[in-house]
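Trainee: got a predicted structure plus its sequence, pasted below:
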Amino acid sequence: MSATLERGYLRLLNFYPAEYRRDRGAEILETLMAASDGRERPAPRESASLILGALRVRAGLVGRDSRPLVLHVAALALLVHFTVMAARRVSPYSFDLSPDVLIPVAALLGAVATIATWRHRPRTAILTASLAFVLFQVTAWPMAGPSNGEFWQVPLAVLLLLPALRQSAPAPARGVLRHLPLVAVPLAGLDGWAGFGAVATVSVAALVWLAVDARVAMALGLLLLNYVLVQVSFLAETAGTGRFTDTVVSLGLAVVSPALLLISSTTVARRI
């Protein structure tokens, strides 16, 4: 057996976590060396396969049911999105003796719901998020409604959290999936074409990452359903008006990213 080839495989195995290498490293190395056919270097396909496998292990994809975790991460991202958007509404006028004082309260409750979700307390998260939603809608009435940008995050998050009431806490998110809720911060802070560009950018990145972790695209697709529901609601409101055609175009653009993310991630997840 070639010492050069063995060193090449060992360098590739270093991409795996130390614990994984201790448990299975020797077995993997033995299998690779036995199938080497006298090569002096790892084949390019072997190298790519080992690196991809290491990234999947680091993402926590080995031997776990990912559905509860995807729902948890998507709900967390939606609550972050709501909290940031509610916080953007806070102004010096929010603290006078008027209904506007409920805006910072709603933002605070949104933060509490976010923390509760992160700590796997679904009952607390659902209750505080629902209260935050009610307070925010009372404050924004009559201007707010289903076509308002702050409307759908909480209902979607609550819907995604309902299965957690009967399930144990999922395994902690790892890798890129762990940080996905942070994507909601810039998405909530950008409007118009800047917001569209941000959505397109993160969507493309998630599609590229499909080969490693399809759960990232799936959770992002669930987050972006918020934008689809806003446009559907706006379409219903503008039916029969001159803005109807523009709204249909906006709805089409809003549907593209979540549709691609959810369909592609579901397809990839079934094949792995």
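Mentor: Everything's here; your move. Numbers count the residues shown, from 1 in each chain.
Trainee: all contacts plus neighbour counts: C-alpha atoms, from now on.
Mentor: OK.
Trainee: how many other residues sit next to the residue nearest to Trp118 when sequence neighbours are not counted?
Mentor: In this structure, Trp118 finds its nearest non-sequential neighbour in Leu76, 6.7 Å apart by Cα to Cα, 6 or more residues apart in numbering. By other Cα atoms under 10 Å, the residues close to Leu76 number 28.
Trainee: just the one 10 residues further on next, same as before
Mentor: Other residues within reach of Ala86, judged by other Cα under 10 Å, total 23.
Trainee: stretch 32-50 spans what distance, first to last residue?
Mentor: 10 Å (Cα to Cα, to the nearest Å).
Trainee: right, and Lys215 touches Leu71 too?
Mentor: For residue 215 the amino acid is Arg, not Lys. No - at 9.6 Å, Arg215 and Leu71 do not qualify as touching, with contact defined as Cα atoms under 8 Å.
Trainee: more neighbours: which of the two?
Mentor: Between Arg215 and Leu71, Arg215 has the larger neighbour count (other Cα under 10 Å), namely 29 against 24.
Trainee: next, the buried residues of the one helix or strand that one maps to.
Mentor: Under the criterion of DSSP states H and E, Arg215 resides in helix 214-238. Across helix 214-238, burial judged by 16 or more other Cα atoms under 10 Å covers 214-235, 238.
Trainee: quick check, distance from it to the centre of its chain.
Mentor: Taking Cα atoms, centre = their mean, to the nearest Å, one finds helix 214-238 lying 13 Å from the centre of the chain it belongs to.
Trainee: residue boundaries of the helices in the stretch 151-272 of the chain?
Mentor: In the stretch 151-272 of the chain, the segments counted as helices under DSSP state H, counting those that start in this stretch are 153-161, 175-179, 184-189, 192-208, 214-238, 244-271.
Trainee: quick check: which of those is nearest to Val138?
Mentor: Val138 lies closest, by Cα to Cα, to one member of these: helix 153-161, at 14.5 Å.
Trainee: name the residues that touch the closest one?
Mentor: 71-72, 74-76, 78-79, 81-82, 122, 126, 129-130, 133, 226 (Cα atoms under 8 Å, 6 or more residues apart in numbering).
Trainee: mind running it again at 6 Å?
Mentor: Contacts to helix 153-161, defined as Cα atoms under 6 Å, 6 or more residues apart in numbering, come from residues 71, 75, 78, 82, 126.
Trainee: please apply the same query to stretch 102-119.
Mentor: 76, 79, 83, 86-87, 90, 125, 128-129, 132, 135-136.
Trainee: so which of those residues belong to strands?
Mentor: Among these, no member is found in strands (DSSP state E).
Trainee: got another, please set it beside the one above:
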Amino acid sequence: MSSDVLEKRYRMLLRAYPADYRRERADELIDTLIGEEPTTRRWPSIRETASLIRGALQVHGGSTAARPTAVLLWQGIHLGAMAVLALGALIGLDDLVEAFQFGGFADPLAVLRDQGIHAVMVIAALVALVTGRARTAAVLVVAAVVVPTAISQYLLLNGLPQWWAPVVATPLIMVGLRRPADVPPAPRANAVLVTAGILALHLIPAEGFRRVDMGSQIVAAIMVIVGAATFLWVATADQRLLIAVAPTLLLGTLHQLGNAGSAGELLHRPDALPSLVVAVLMAVGAVVSTRLRQRTRA
């Protein structure tokens, strides 16, 4: 009975793996984990749980693919485009709500003209990309740069990060249209989870370091350390995240370079040039290490 319960719980953990991988390897993994000797254990150990989750992340990242480097690059580019549009949409909606909170209802048409049209078009491009309509997304993302700017130059003149989002996403989506036929697209559910993880990284309240209250500084420091450590643990397994996060950090860099001393609320993080450089170096390291492993395996 204990073995049956343990096997059931192992199989629940194995659901983190892609369906194709489970069909091929699940029974083999279960036999290895449980072993041939009778056991009274009812729960997987913490170490086994962490190993299985990390293994699932590696498989999602393309470690078992025929061309892992190609999967890393092409899916990383696709995820980067999604993440940068999602962050731009999130910042745009945050600024839009704030504008209405502080007097925007006196002239709602001006707020919608200056910020609303852009937010709607960025969201439309993001939805198209998430649903697999890459060509439609390419058209919408270019329109999200041109059309709102032609109507109002508020975002452009202020160098706001949401204006830069479709600008940064455009070449990523265009390049993604050339994805080789033998490289599968990132599964939709997985892509949404990766995007949510990158957004969560940007929502870590690093600005708490600037507060006078020591208690707030300690809480902020703990959240930053835990959040960064969690992201790095996941990203070193699924290395597509190391590529996907770089474009989102580029938004902060472009905004801060054009607006010295100011930044949007959602970009109150150390994400200017130094963090972008670190992100690019990590992405390059991920590609090089994956390429070396591919050669070794060959």
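Mentor: It's in. Since the structure is predicted, the reported quantities are computational estimates derived from the model, not experimental observations.
Trainee: most widely separated two among the contacts of helix 153-161 of the first structure?
Mentor: Leu71 and Phe82 (16.5 Å).
Trainee: I'd like the contacts of stretch 102-119 of the first structure as a markdown table, with distance to Arg7 of the first structure appended.
Mentor: Converted to a markdown table, the contacts of stretch 102-119 of the first structure look like this (distance: Cα to Cα, whole Å):
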| residue | distance to Arg7 of the first structure |
| --- | --- |
| Leu76 | 43 |
| Leu79 | 47 |
| Thr83 | 50 |
| Ala86 | 55 |
| Ala87 | 54 |
| Val90 | 59 |
| Ala125 | 50 |
| Thr128 | 55 |
| Ala129 | 54 |
| Ala132 | 57 |
| Leu135 | 62 |
| Phe136 | 61 |
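Trainee: counterpart of Leu85 of the second structure in the first structure?
Mentor: Here Leu85 of the second structure is matched to Leu79 in the first structure, going by TM-score structural alignment.
Trainee: apart from its neighbours in sequence, what residue is nearest its match?
Mentor: Nearest to Leu79 of the first structure is Thr114, by Cα to Cα, 6+ apart, at 5.6 Å.
Trainee: now that neighbour: how far from Leu177 of the first structure?
Mentor: 16 Å.
Trainee: more neighbours: the two, which one.
Mentor: Higher neighbour count among Thr114 of the first structure and Leu177: Thr114, with 27 against 22, using other Cα under 10 Å.
Trainee: any idea which of the contacts of stretch 102-119 of the first structure is closest to Arg270 of the first structure?
Mentor: Leu76 (24.3 Å).
Trainee: how close does the closest one sit to Ala219 of the first structure?
Mentor: Following Cα to Cα, the distance that separates Leu76 of the first structure from Ala219 of the first structure is 10 Å.
Trainee: ok, Leu251 of the first structure next?
Mentor: 20 Å.
Trainee: ok, Ala194 of the first structure next?
Mentor: 22 Å.
Trainee: next one: Ala144 of the first structure
Mentor: Taking Cα to Cα, one finds Ala144 of the first structure at 26 Å from Ala219 of the first structure.
Trainee: for Gly145 of the first structure, same thing?
Mentor: Applying Cα to Cα to Gly145 of the first structure and Ala219 of the first structure gives a distance of 25 Å.
Trainee: now swap in Arg64 of the first structure and tell me
Mentor: Relative to Ala219 of the first structure, and taking Cα to Cα, Arg64 of the first structure is found at 16 Å.
Trainee: repeat that for Asp213 of the first structure.
Mentor: For Asp213 of the first structure, the distance to Ala219 of the first structure - Cα to Cα - is 11 Å.
Trainee: so what's the residue count around Gln75 of the second structure?
Mentor: Number of residues near Gln75 of the second structure (other Cα under 10 Å) recorded here: 26.
Trainee: same question for Arg54 of the second structure.
Mentor: Using other Cα under 10 Å: Arg54 of the second structure sits among 20 other residues.
Trainee: okay, and it sits in which element?
Mentor: Counting by DSSP H and E, Arg54 of the second structure is found in helix 46-60.
Trainee: and if you look at Leu292 of the second structure?
Mentor: Going by DSSP H and E, Leu292 of the second structure is in helix 273-297.
Trainee: buried stuff in that helix?
Mentor: Quick answer for helix 273-297 of the second structure (16+ other Cα under 10 Å): 273, 275-276, 279-280, 282-283, 286-287, 290-291, 294.
Trainee: go on, stretch 58-77 of the first structure?
Mentor: For stretch 58-77 of the first structure, by 16+ other Cα under 10 Å, it's 58-61, 66, 68-77.
Trainee: whereabouts in the second structure does stretch 213-233 of the first structure align?
Mentor: The aligned range for stretch 213-233 of the first structure is 238-258, by TM-score structural alignment.
Trainee: so what's the gap between the matching stretch and the chain middle?
Mentor: The answer for stretch 238-258 of the second structure is 10 Å, by Cα atoms, centre = their mean.
Trainee: and what of stretch 223-235 of the second structure?
Mentor: 13 Å.
Trainee: quick one: contacts of it?
Mentor: Under Cα under 6 Å, 6+ apart, the answer for stretch 223-235 of the second structure is Leu241.
Trainee: quick one: buried residues of that stretch?
Mentor: Per 16+ other Cα under 10 Å, stretch 223-235 of the second structure contains these buried residues: 223-224, 227, 231, 234-235.
Trainee: got JSON lines for those residues, with distance to Pro185 of the second structure too?
Mentor: Formatted as JSON lines, those follow (distance: Cα to Cα, whole Å):
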{"residue": "Met223", "distance to Pro185 of the second structure": "33"}
{"residue": "Val224", "distance to Pro185 of the second structure": "32"}
{"residue": "Gly227", "distance to Pro185 of the second structure": "28"}
{"residue": "Phe231", "distance to Pro185 of the second structure": "23"}
{"residue": "Val234", "distance to Pro185 of the second structure": "20"}
{"residue": "Ala235", "distance to Pro185 of the second structure": "19"}
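Trainee: wait, which of the residues you listed is closest to Arg41 of the second structure?
Mentor: The closest of those, once distances to Arg41 of the second structure are taken by Cα to Cα, is Val234, at 27.8 Å.
Trainee: so what's the residue count around the counterpart of Pro155 of the first structure in the second structure?
Mentor: Aligned by TM-score structural alignment, Pro155 of the first structure pairs with Val167 of the second structure. By other Cα under 10 Å, 18 other residues sit near Val167 of the second structure.
Trainee: what's the spacing between Val167 of the second structure and Leu250 of the second structure?
Mentor: Distance, Val167 of the second structure to Leu250 of the second structure, by Cα to Cα: 11 Å.
Trainee: now swap in Asp114 of the second structure and tell me
Mentor: Counting by Cα to Cα, the separation of Asp114 of the second structure from Leu250 of the second structure is 23 Å.
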